[in-house]
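# generate a structure from the sequence data that follows.
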Amino acid sequence: MDDDADVRSVVEATLSAAGFEPTGAADGSEGIERAVLERPDLVLLDVVMPHLSGWEVCATLRSLPETSSIPVVLLTGKSEIRDFVVGRQAGAVDFVTKPFTRARLVEAVEAALAGRDDARPEPLGREVPERRTRGLLLDALTGLPTVPLVVDALREKLLVDQDLGVFLIDVDAVASLEDHYGWEVLDEVVREAATGLRRLVGTLFSTGDLLAVSRPGSSALVAFVALPFGLGEEEAAARLGRKARQVEESLGALLGESLLGRVHRRLEVTVAASRLRYNPQVRVERLVERALAEAAAAASTREGERVVSQREEFAAILRRRAIETVYQPIRDLATGRTVAWEALSRGPAGSGFESPEVLFDYAARHGRVLPLEEICVRYSASRFGASEAGLLFVNVETNVVNELARGGLEVLGPLVALGPSVVLEITERGAIPDFDAFREGISALRRAGFRIALDDAGSGHASLHALAELRPDYLKITQSLVTGPHRDGIKSEIVEMLVRLGGRIGAVTVAEGIETEADLAGVRQLGVALGQGFLLGRPAPVPEP
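Here you go, the predicted model:
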């Protein structure tokens, strides 16, 4: 996609000569439409175009289920680091800076298509078998070797150390993560877990320990660690158990930092361990296979115990209706006046469900959303109704919008009674598989008198597609963009874009998580209308007019 006909002509001629079948589009709107209909193997996209910029087109392609997996390469005359970062955030896989050589263009296309062998011709005589073999030995997502690649090194370590600890590391229930957030977020979690594991070398792991992934594309990471010679069974088990707990805690903390704002729940890191002893009568490959199977069995047992404990704790919360609700003020950034309150519901303090993200994610995965929503809605409405404090924002997950619209409006009865002062805050934390049904659900909620807000705009989940479908009354900008826009040109550009988009559809913008005077001044200067955060007011048990 490029509005310059001469550039399109050069690109098409270059790629045709390299064995590809290019087709062009003159602007972003035409390009998006054709990408949805034709499903190309790759999109080459100019950054500076009229109406829709390349960044906006890229973000739109990433948000649509029909085009989300198509790699995008940006053609740009800009070469500043921040421009590349903005492109990465929008979802581009590579950049070609104008003016470019024909060789550079073909190289970028080949690299972007490296994971789509079935979708492209074989250019420039490169051998497919060699690349596929390399892919079996080195995991492209994590950059870690697969277990078969480290077998020779393990054989050498066993000859020296005789005894190794095998740690099988998994992050959360990967199927749940992918279903809830989409494959891109799951990939990011696995990639960050591998990065975090490397950062533990020098503390929990030594430089001689081996890190790997069980097989290409797997989320199961493996660490092979030397054990002191001559350990008895009990002593070895105790040592392995301590190390496993240390890795769980350290890796969990690292993931919490690196994925803040992307995954809205606490990630459970599970580390199970087994012992790998040298036996000259058994092939090393079989010894490794047995050790991994033992670690997997131990992980399964631990997971089963955790599942039972969680189920009992959650059932007790519903039975006792043990939900805590507090209210945080939302203020007009021009006048400082409180115009609304957000109801925040969470589990009992000190419990495993104290975090709202953990509480509602568990309810969604186990079909208990409506009983939980009924408690939260009743508590939120009863205390707010007596205060006459303005608008009330109440969170609703995207995956329950249809359920609420079909059979749950009775659950929302206490909020309906408050009239148009209620704003349902839609949190797009997961992939939306059926936008038609979702749109119908939103329409039903509007007919019941509710206003709509889109939460976490700019987080990567609150997509341009969702924004276009919802046409929300309020657009809440995620805290990760609100923090430090005065120091970060990329953040300020994204916030400005969201303010412009909000203006086009008549949505009032709200900055979340304002904690410093500098951040307040920054979002105010960028045109954001409303704000909330600890600087403007902490959550309180009862809203005050």
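# switch to C-alpha atoms for all contacts and neighbour counts from now on
Noted.
# how about the contacts made by Leu251?
Under the criterion of C-alpha atoms under 8 Å, 6 or more residues apart in numbering, the neighbours of Leu251 are Ala193, Gly196, Leu197, Val269.
# would you confirm that the last one contacts Glu248?
Think Val269. Yes. At 5.4 Å, Val269 and Glu248 qualify as touching, with contact defined as C-alpha atoms under 8 Å.
# let's have the contacts of Leu251 in CSV, adding secondary structure and neighbour count.
What follows is the contacts of Leu251, written out as CSV (DSSP: H, G, I helix; E, B strand; the rest coil; neighbours: other C-alpha atoms under 10 Å):
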residue, secondary structure, neighbour count
Ala193, helix, 25
Gly196, helix, 19
Leu197, helix, 22
Val269, strand, 20
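# I'd like the structure of this one too, to check against the first:
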Amino acid sequence: MSEKPVLLIADDNEDVVQLLKVYLRPLDCEILVARDGEEALAVAQSRLPDVVLLDVMMPKRSGWEVCQALKAVQRTSDIAVVLVTARGDVKDRLTGLQLGADDYLVKPFDRDQVVKRIATLLQRKRTAKEAEPETPVRAAGMLLIDRATGLPTVPMVLDRLKEILIEQSEIGIVFIDIEQYDAIEAEYGWAFFDEFVRRAAQFITSEAKARFPNAVVSANLPGGSSFFIFFETRGTDVRQETAFDTMANELRQKLIDAMRQQFPQMQQGQIGFFVGAARIDYKPQIRLERQVYQGMQIAAAAVRDAEQQRKKQLTRELRDIIRRKRVTTLFQPIVRARESTVFGYEILTRGPQHSSFRNSDMLFTFARESKLAWGLEAIALECALRRLRSFDLGDRKFLLNLEAEMFSESEFRLHEVVSFFSEHPGRFVFELTERAAIEDYNVFRRLLDEFRSKGIEVAIDDAGSGYASLEAIAALAPDYLKITKSLVSTLATEPIKQDLVKMLVDLAGKIGAKTIAEGIETTEEYGACRELGIDLLQGYYLAHPQEQLGVGDREVEQSLASQWSAAAPGGV
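Take a look at the predicted model:
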């Protein structure tokens, strides 16, 4: 068999195929060709090429459909997918990223870029093959595997579970679910959350094997956030119900402690797990599969009860925070990328220090879910204005985040805020988050124009995500585009994200807006944002939110001074 890397070109345009063959000749690959989506999927499944170049607009199946099909199955999920298209707008690239594509090429091609990008993917494949020995999980072929953790899902281990139930006459089941997983992924991005889930799975597997030598660990669903541990109970000390509860609580606390240690950048209150346990006895008259799934439902039901109790407790806590106005206004510095000086601050609102709502995203996300957003926004504005009135604002900018839908609600009064902002023209920016659709852009644009006439600027939050649509950017003509954290996370190593950010930077230039990258946490992210031409930077890498403006300024100076040599790619 040839030792050459195998590359599949899937395109119904013969000229494009021949051009790519010429361009890729220096890489010395075995090149396969498919003329439509169905043929591309069949060839990829049979030959397992190292890289597939998929034309997005192919007959029978689109490149997006083929990409999704390849990435959804363990046997083909490691194939590097490059989407090839003449459509290079933000929406298309974001779609490719969400489907799991590894890179994106836009027609007409640049020879050097084609060779460079494909060579990078081939090298990544070679490195991965050398680093990862063949495992039973990989040999499972097309059976269901959770990609983030490598764990089998329940159907893959069902035969073993039936054997345990028959041999032991009973089986123990533990269900583990990540608490507020959606808030974590929303704040840090899917790549970060995948790593969080992977490490949680590693700890759960290690702890299960230590407690129960023959334990079976599985993911609940591919791409999910919950797990099952199945174990032999006969002859152990966990046969009593109270022992089960004790074991579940011990496992929960150990898991929380371990993950807090591995992710110190997260707020402690963000890391939590629900753990439920059950034991089932073998009943010959009932189908084995049904007995296992019923036991899983009992363990999961215990978790659902805990989740409901936790939600009720959080709702009571949030109502108390709103009633007593127990929020804190903080200021996180925003830094000029080239000059490395403080440009301004984002105004943030957090709950009390020792509450469950120390994180701003968690606070407002839960308020929306609990229908308490109005009350929270009102006291957040009140407290922010009180703090701002106590400062000498100087020549800095201040960005205040508000939901776009708040502007259209008559009971949500902004006159006090607008009045104060207009007293300091050019100092304040309304940062709009479009989580609900704007019904009439013309009306909303006139409202923003009124704000601008008073010296208040406008920013669109979460640019590059599903929320900040291109329609909103085009219709509202913002002064700033704030690039979402999910694009900034792992930006230095993901070409599709880099292309998306470049497009947003170009778009901002065309409409006369500045770009702000938020959520910068590493040297690599800092360097990538500067290289891509982003104007303004924000994140824990530079400074944490502070109650006093000067504290944040000093943290920025210290961060850049201590890490300058590593952080500056090619100098300023």
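# coming back round to it: which one of the contacts of Leu251 of the first structure is nearest Gly419 of the first structure?
Nearest to Gly419 of the first structure, judged by C-alpha to C-alpha, of the contacts of Leu251 of the first structure is Val269 at 43.5 Å.
# ok, now which ones touch that closest one?
Counting by C-alpha under 8 Å, 6+ apart, Val269 of the first structure touches Ile169, Asp170, Val171, Asp172, Glu248, Glu249, Leu251, Gly252.
# quick one: which of those sit in helices?
Among the contacts of Val269 of the first structure, the ones falling in helices (DSSP state H) are Glu248, Glu249, Leu251, Gly252.
# most neighbours among those, which one?
Leu251 (27 neighbours; other C-alpha atoms under 10 Å).
# what strand or helix carries Leu399 of the second structure?
If you go by DSSP states H and E, Leu399 of the second structure is part of strand 397-403.
# and that strand, what does it pack onto?
strand 342-350, strand 428-433 (3 or more C-alpha pairs under 8 Å, 6 or more residues apart in numbering; DSSP states H and E).
# need the counterpart of Lys311 of the second structure in the first structure.
Aligning on TM-score structural alignment places Lys311 of the second structure opposite Val307 in the first structure.
# how close does that match sit to Pro129 of the first structure?
43 Å (C-alpha to C-alpha, to the nearest Å).
# what's the answer for Gly232 of the first structure, then?
From Gly232 of the first structure across to Pro129 of the first structure, the span is 46 Å (C-alpha to C-alpha).
# so Leu267 of the first structure versus Asp361 of the first structure, what's the distance?
Separation of Leu267 of the first structure from Asp361 of the first structure (C-alpha to C-alpha) stands at 11 Å.
# nearest the geometric middle of the second structure, what residue?
For the second structure, Gly189 is the residue whose C-alpha lies nearest the centre (C-alpha atoms, centre = their mean; 1.9 Å).
# and it, what does it touch?
Gly189 of the second structure makes contact with Lys485, Ser486, Leu487, Ser489 under the criterion C-alpha under 8 Å, 6+ apart.
# of these, which qualify as buried by neighbour count?
Among those, those buried by neighbour count (16 or more other C-alpha atoms under 10 Å) are Lys485, Ser486, Leu487, Ser489.
# what's the closest of these to Gly37 of the second structure?
Of all those, Gly37 of the second structure sits closest to Leu487, with 28.8 Å by C-alpha to C-alpha.
# can you tell me the closest non-neighbouring residue to that closest one?
Lys497 (5.8 Å; C-alpha to C-alpha, 6 or more residues apart in numbering).
# go on, Gly347 of the first structure?
Using C-alpha to C-alpha, 6+ apart, the closest residue to Gly347 of the first structure is Glu354 (4.1 Å).
# map the one you found onto the second structure.
Mapped onto the second structure by TM-score structural alignment, Glu354 of the first structure lines up with Arg358.
# before we move on, back to that, which stretch among the helices and strands packed on strand 397-403 of the second structure comes nearest Ile280 of the second structure?
So among those, strand 342-350 is nearest, using C-alpha to C-alpha, at 44.4 Å.
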